[in-house]
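K.L.:
Show me how the following folds:
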Amino acid sequence: MSLLFAITRRDLLLARRRRVEALLPLGFFIVAAGLFPIGVGPEPQTLRQIAPGVVWVCALLAAMLSVTQMFASDHQDGSLEQMLLAPQPLLTVVLGKVLAHWLSSGVPLVLATPVIGVQFGMGAQAIAILALTLLLGTPVLSLLGAVGAALTLGLRSGAALVFLLVLPLTIPALIFGTGAVVAVEGGQSAQAHLSLLGALLIATALAAPWATAAALRISLD
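P.N.:
Take a look at the predicted model:
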């Protein structure tokens, strides 16, 4: 646990020093989602219908902007190789870096969700469910993004490959997240969608760190 917190704290400090890069996903999320009401028009019913999908797609793309840098800087300065040679398990290092990425990129997206929801004219209950789905879904994006970042580590076109590898895997989270909000707006219960999203988070948390650790070893061999 001490190693986990040390890796997380280290990456958060590095993100704080690179504030422009750290705030880029949040800025993209707010600007991209905020442009849709302008482009689609001021019709409230139309905005409420497209809001869940728009917010989730923008959050997904925003998370992918920073996920390629999860291991890149450590790989460039050689510290990632030292982590692999350390006696501590690599799985703990991976979990620490994923946690730091989620805290610096995913949590700000969740906190900005109410502002975006107000722009789309969503009700308070729908905004709350949307924020809850992103709270459950953004860790999935970070975990899956870590796998893609590890597989493409050191490649010239790694960022493009991460998008191609990770985006298809995030479709279930997108479906369950938007489905929960649509169900609430239709007067139905969102429990089923939230349960499926939580199950997806548990399954990803159990499998993705092992796959990321194996991909890192392969990339550095």
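
K.L.:
Please count neighbours and contacts with C-alpha atoms only from this point.
P.N.:
Fine.

K.L.:
How about Val162, nearest residue that isn't a chain neighbour?
P.N.:
Leaving aside its sequence neighbours, Val162 sits nearest to Gly148 (CA to CA, 6 or more residues apart in numbering; 5.1 Å).

K.L.:
mind listing what the one you found touches?
P.N.:
Counting by CA atoms under 8 Å, 6 or more residues apart in numbering, Gly148 touches 68, 161-162, 165-166, 212.

K.L.:
so which two of those are the farthest from each other?
P.N.:
Leu161 and Thr212 (15.4 Å; CA to CA).

K.L.:
who's more crowded, these two?
P.N.:
Between Leu161 and Thr212, counted using other CA atoms under 10 Å, Thr212 has the larger neighbour count: 24 against 17.

K.L.:
which one is the more buried one nearest to, not counting chain neighbours?
P.N.:
Leaving aside its chain neighbours, Thr212 sits nearest to Val147 (4.5 Å; criterion: CA to CA, 6+ apart).

K.L.:
ok, now Ser189?
P.N.:
Ala183 (6.1 Å).

K.L.:
list the buried ones in the helix or strand where Thr46 lies?
P.N.:
Per DSSP states H and E, Thr46 falls inside helix 44-67. Buried residues in helix 44-67, defined by neighbour count with 16 or more other CA atoms under 10 Å: 47-48, 50-67.

K.L.:
The structure of the following sequence is requested for comparison with the preceding one:
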Amino acid sequence: MRALLLRDLSLSVRAGGGFGLALAFFLIVVALVPFAVGPATSTLSLIAPGILWLGALLACLLSLDRILALDWEDGSLDLLATAPIPMEGVAAVKALAHWVTTGLPLTLAAPALGVLLNLAPEGFLWLTLSLAVGTPALSAIGTFGAALTVGVRRGGLLLSLIVLPLYVPVLILGSEVARRGAAGMETGTALALLGALTLGSLAAMPFAAAAAIRINLR
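P.N.:
Okay, the predicted model is just below:
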């Protein structure tokens, strides 16, 4: 499992679609928002939590099709299916590697980009916390979507159509935690629901992804 994780981390960095592309996209989205809505600091401060969460979500979406595509292309996925490692464990490792190379860098970069949108000082901690709790769910759900579309020609668009509806609850709860934190309101309920959603995704999605991989390998 450790060797598979290190291999996936190396492939994510070398093969493109890793943290560099995700961070660049995140920066572009945040930088373009003031041009679209105007330079009014009050408006930017109001929409900052939602924009930052939406940017992080879309940045995660960019690299989802690379989670299993490289293994499919070089035949490694067939070898993993016959390895002593359970396919559920393989799917979990794939999700972890995606989060380490995409979700974690986005979480760490979000506070710095929040300055561009005049995010309230009280909101920086809650923004980081909400992303740290919510982005693992994005990676787990994305791994399931990647498993459904692995081997499909031009499956990137189909993958987006599959996972985006599943991402909506995470987006709502994550941005709500950041918004409430920035406004000095109570965040416990929204954060607990976000954590429960993430734990549920981490528990269920590896099994769903493993089943989808087995079907595609038949």
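
K.L.:
Quickly find the element holding the residue nearest to Val162 of structure 1.
P.N.:
In the assignment (DSSP H and E), Gly148 of structure 1 maps to helix 124-151.

K.L.:
which parts of whatever helix or strand comes next after that helix are buried?
P.N.:
As assigned by DSSP H and E, the chain's next helix or strand after helix 124-151 of structure 1 is helix 158-166. When neighbours are counted by 16+ other CA under 10 Å, the buried residues of helix 158-166 of structure 1 are found to be 158-159, 161-163, 165-166.

K.L.:
wait, what's in contact with the residue lying farthest from the centre of structure 2?
P.N.:
Centroid-distance maximum for structure 2: Ala40 at 29.7 Å, with CA atoms, centre = their mean. Ala40 of structure 2 sits next to no residue when contact means CA under 8 Å, 6+ apart.

K.L.:
And it? What does it align with in structure 1?
P.N.:
Ala40 of structure 2 maps onto Glu43 in structure 1, with residues paired by TM-score structural alignment.

K.L.:
same thing with Leu127 of structure 2?
P.N.:
Match for Leu127 of structure 2 (TM-score structural alignment): Leu130.

K.L.:
which residues sit in contact with that match?
P.N.:
Here Leu130 of structure 1 is in contact with 52, 113, 177-178, 180-181 (CA under 8 Å, 6+ apart).

K.L.:
Over to Ala69 of structure 2?
P.N.:
Applying CA under 8 Å, 6+ apart to Ala69 of structure 2 gives the contacts 150-151.

K.L.:
name the element it belongs to?
P.N.:
Assigned by DSSP H and E, Ala69 of structure 2 falls in helix 66-74.

K.L.:
what's the spacing between Pro86 of structure 2 and Leu79 of structure 2?
P.N.:
12 Å (CA to CA, to the nearest Å).

K.L.:
Could you check which of the two is surrounded by more residues?
P.N.:
Pro86 (14 against 10).

K.L.:
tally of neighbours for Pro165 of structure 2?
P.N.:
10.

K.L.:
Map it across to structure 1 for me.
P.N.:
Correspondence of Pro165 of structure 2 to structure 1, assessed by TM-score structural alignment: Pro168.
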